[in-house]
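Trainee: Return a 3D structure for these sequence lines:
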Amino acid sequence: MTSFHEVQFPLRLALGTSGGPSRRTDIVSLSNGRESRNRRWKDARRHYDVGSGLRSVVDLYEVQAFFEARAGQLYGFRFTDPVDFKSCGPQQQISAADQHLGTGNGERRIFQLRKTYQDAGGATERVIAKPVAETVVMEVGDVVSGIDDFAVDPSTGLVTFSVAATPPDGAVIRAGFHFDVPVRFDIDRIEIDLNAFDAGRIPSIPLIEIMP
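Mentor: Presented below is the predicted three-dimensional model:
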């Protein structure tokens, strides 16, 4: 991913963040009162506002310094969604069996990390491009892989198995992991009013997901 810094927005400041996924759907009301709905975006795009996580002038300075280091909107960075940052739920422990990545054919060695959101009504799949590499655990055909059996690219989310550990034909590949969201600032200017901040008003500092 070009124009991206592999650095993380301060986790301490992310804990008070507001925001989440958004989608774009065209809805047309028909003459009979029914609706025609069309999904314009295949994947959700996440928006956040980190201004709500700021509690002090020290916090303001830290965000301002981070903003300057990214040159405003120019460079993307990693952001940990306080709600959705694991291959499982936020209060669960990750497992090598959490997410289905594909099936081996005896030759394929590279698999993309993904996360599937599903219930009885449907499912949607999300590409995970910014995993926390040291947290990734893999499973091939119900057998947990050794740490020397695969390598993870933290900048793309691609997992490459070693030649000796190439998944056999028909083996189901699963993974567990922590991950970040690739984002950028959605503004080129930060407005800071210390009097208003002390009185309870906080600046709006929006972030927007960079799609892989």
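Trainee: from here on, contacts and neighbour counts on C-alpha atoms
Mentor: Will do.
Trainee: May I see the buried residues of stretch 87-107?
Mentor: Across stretch 87-107, burial judged by 16 or more other C-alpha atoms under 10 Å covers 87-88, 94-104.
Trainee: Check stretch 167-177 too.
Mentor: Residues of stretch 167-177 classed as buried by neighbour count (16+ other C-alpha under 10 Å): 167-168, 171-177.
Trainee: Give me the contacts around that stretch.
Mentor: 86-88, 94-109, 113, 131-133, 135-142, 161 (C-alpha atoms under 8 Å, 6 or more residues apart in numbering).
Trainee: In helices, which of the buried residues of stretch 167-177 fall?
Mentor: Among the buried residues of stretch 167-177, no member falls in helices (DSSP state H).
Trainee: now the residues you listed in a markdown table, with distance to T156?
Mentor: Converted to a markdown table, the buried residues of stretch 167-177 look like this (distance: C-alpha to C-alpha, whole Å):
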| residue | distance to T156 |
| --- | --- |
| P167 | 21 |
| P168 | 24 |
| A171 | 23 |
| V172 | 21 |
| I173 | 18 |
| R174 | 17 |
| A175 | 15 |
| G176 | 16 |
| F177 | 14 |
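Trainee: Return the closest of those with respect to L60.
Mentor: Relative to L60, the closest of those is F177; by C-alpha to C-alpha it sits at 31.2 Å.
Trainee: The closest one and Q99, how far apart?
Mentor: Going from F177 to Q99 by C-alpha to C-alpha, to the nearest Å gives 9 Å.
Trainee: same check, this time on A69
Mentor: Distance from A69 to Q99, counting by C-alpha to C-alpha: 35 Å.
Trainee: hey, what's in contact with both of F177 and Q99?
Mentor: S87.
Trainee: related to what we said a few turns ago, show me the two of the buried residues of stretch 167-177 that sit farthest apart.
Mentor: Between any two of those, the greatest separation by C-alpha to C-alpha is 22.5 Å, found for P168 and F177.
Trainee: count of neighbours near R109?
Mentor: The number of residues packed near R109 is 17, by other C-alpha atoms under 10 Å.
Trainee: got the contact list for the nearest residue to it once chain neighbours are set aside?
Mentor: Residue nearest to R109 in three dimensions, not counting chain neighbours: F161, with 5.1 Å by C-alpha to C-alpha, 6 or more residues apart in numbering. Contacts for F161 (C-alpha under 8 Å, 6+ apart) come out as 109-110, 149-151, 167.
Trainee: compare with the first, here's sequence two:
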Amino acid sequence: MAFHEIRFPADLSFGSMGGPERRTEIVALTNGFEERNTPWAHSRRRYDAGVGLRSLDDMAALIAFFEARAGQLHGFRWKDWADYKSCAPSGVVAPGDQLIGTGDGLRVEFGLRKLYRSGAEGYLRPITKPVAGTVRIAVGGVERFEGQDYDIDHGSGVVVLHKAPMMEAPVTAGFEFDVPVRFDTDRIAVSVASFQAGDVPQVPVVELRL
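Mentor: The predicted structure follows:
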């Protein structure tokens, strides 16, 4: 399966429904207690691309995008309007938003990631599809600049510093990002009459593991 580095039209994904999904295995014991475990280290997001459609032109754009991806065959980028920044949705991306590593004098490659924290617990989400032109990097609290101080692979989210940070120097990043997804169906069923009456098609989209 190939991945197409193209974003699903952001104006169509605006208003779509979706979010993270977890998988938990629960075993009920004979004493009334239960054991819980998960085979997934990371959550997986699902969306419905049909909810954001507002006109027949939107429908045509969706069908064109679907056909160009050959249904489920090829992955693509998706903007999750509820979660697409390294900072709060109302904030402005800054180079100190997320800690992505600590210097050891040797390491130069750091993968982008985002921390979701609640109380004493947290989840580190790998970010593999940063948006070009939005990434900001700092080392030891001093901002660095792309091309001059580091390079970034926008297809994997890996930052390569031109010089290894000193011991214990924090490497931080701010960025906007997309979610790597594919269509979770090979069929779109739509009627012009039902669409104009307010009945939009269901077009499931699911996050890809890359």
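Trainee: Fetch the TM-score of the aligned pair.
Mentor: TM-score of the superposed chains, computed with TM-score structural alignment, normalised by the length of structure 2, equals 0.96; 209 aligned residues with a C-alpha RMSD of 1.0 Å.
Trainee: Over in structure 1, tell me which residue corresponds to D149 of structure 2.
Mentor: In structure 1, the residue matched to D149 of structure 2 (TM-score structural alignment) is D149.
Trainee: Pick out the residue closest to the middle of structure 2.
Mentor: Closest to where the C-alpha atoms of structure 2 average out (C-alpha atoms, centre = their mean) is V179, at 2.7 Å.
Trainee: how big's the offset between the longest helix along structure 1 and structure 2?
Mentor: The single longest helix within structure 1, with elements called by DSSP H, is helix 57-69. Following the fit onto structure 2, the mean deviation recorded for helix 57-69 of structure 1 is 0.3 Å by mean C-alpha distance after the TM-score superposition for structure 1.
Trainee: need the next SSE after that helix, C-terminal direction.
Mentor: Scanning forward in sequence from helix 57-69 of structure 1 by DSSP states H and E, the next helix or strand is strand 76-79.
Trainee: Who are the packing partners of that following strand?
Mentor: The elements that strand 76-79 of structure 1 packs onto, with contact taken as 3 or more C-alpha pairs under 8 Å, 6 or more residues apart in numbering; DSSP states H and E, are strand 4-8, strand 181-185.
Trainee: quick one on the thing from earlier: is it possible to get the buried residues of stretch 87-107 of structure 1 out as TSV so that each row also shows distance to F197 of structure 1 and secondary structure?
Mentor: Converted to TSV, the buried residues of stretch 87-107 of structure 1 look like this (distance: C-alpha to C-alpha, whole Å; DSSP: H, G, I helix; E, B strand; the rest coil):
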residue	distance to F197 of structure 1	secondary structure
S87	37	coil
C88	37	coil
I94	39	coil
S95	42	coil
A96	45	coil
A97	46	coil
D98	42	coil
Q99	43	strand
H100	46	strand
L101	46	strand
G102	50	strand
T103	53	strand
G104	55	coil
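Trainee: and of those residues, the nearest to I190 of structure 1?
Mentor: Out of these, the member with the shortest distance to I190 of structure 1 (by C-alpha to C-alpha) is S87, at 33.5 Å.
Trainee: Trace that closest one over to structure 2, please.
Mentor: Applying TM-score structural alignment, one finds that S87 of structure 1 aligns to S86 in structure 2.
Trainee: Was I right to think that match contacts D178?
Mentor: No: the criterion here is C-alpha atoms under 8 Å, and S86 of structure 2 misses it with D178 at 11.3 Å.
Trainee: If you count neighbours, what's buried in stretch 178-187 of structure 2?
Mentor: By 16+ other C-alpha under 10 Å, the buried positions in stretch 178-187 of structure 2 come out as 178-184.
Trainee: In structure 1, which residue range corresponds to it?
Mentor: Mapping stretch 178-187 of structure 2 onto structure 1 (TM-score structural alignment) gives residues 180-189.
Trainee: what residues does the matching stretch touch?
Mentor: Stretch 180-189 of structure 1 has contacts (C-alpha under 8 Å, 6+ apart) with 67, 72-81, 85, 129-132, 205-211.
Trainee: With stretch 45-59 of structure 2 instead?
Mentor: Here stretch 45-59 of structure 2 makes contact (C-alpha under 8 Å, 6+ apart) with 11-21, 192, 200-207.
Trainee: what does stretch 79-88 of structure 1 give?
Mentor: 8-9, 11, 14-15, 17, 90, 94-95, 98-99, 115, 175-183.
Trainee: switch the cut-off to 6 Å
Mentor: Residues outside stretch 79-88 of structure 1 that contact it (C-alpha atoms under 6 Å, 6 or more residues apart in numbering): 8-9, 15, 94, 176-181.
Trainee: Quick one: buried ones out of the contacts of stretch 180-189 of structure 1?
Mentor: Among the contacts of stretch 180-189 of structure 1, the ones that count as buried by 16+ other C-alpha under 10 Å are 67, 72-73, 75-81, 85, 129-132, 205-210.
Trainee: For stretch 35-43 of structure 1, buried residues please.
Mentor: Quick answer for stretch 35-43 of structure 1 (16+ other C-alpha under 10 Å): D43.
Trainee: do the same with stretch 108-125 of structure 2
Mentor: Residues 108-115 are the ones in stretch 108-125 of structure 2 that count as buried (16+ other C-alpha under 10 Å).
Trainee: cool, stretch 140-150 of structure 2 as well?
Mentor: Neighbour-count burial for stretch 140-150 of structure 2, counted by 16+ other C-alpha under 10 Å, picks out 140, 143-144, 146, 150.
Trainee: Tell me which two of these sit farthest apart.
Mentor: Across the buried residues of stretch 140-150 of structure 2, the longest distance by C-alpha to C-alpha is 16.2 Å; it joins G140 and E146.
Trainee: Okay, the residue at the greatest distance from the centre of structure 2 and D11 of structure 2: tell me how far apart.
Mentor: The centre of structure 2 is farthest from one residue, N31, which by C-alpha atoms, centre = their mean lies 41.3 Å away. Distance of N31 of structure 2 to D11 of structure 2, given as C-alpha to C-alpha: 53 Å.
Trainee: All set now, cheers.
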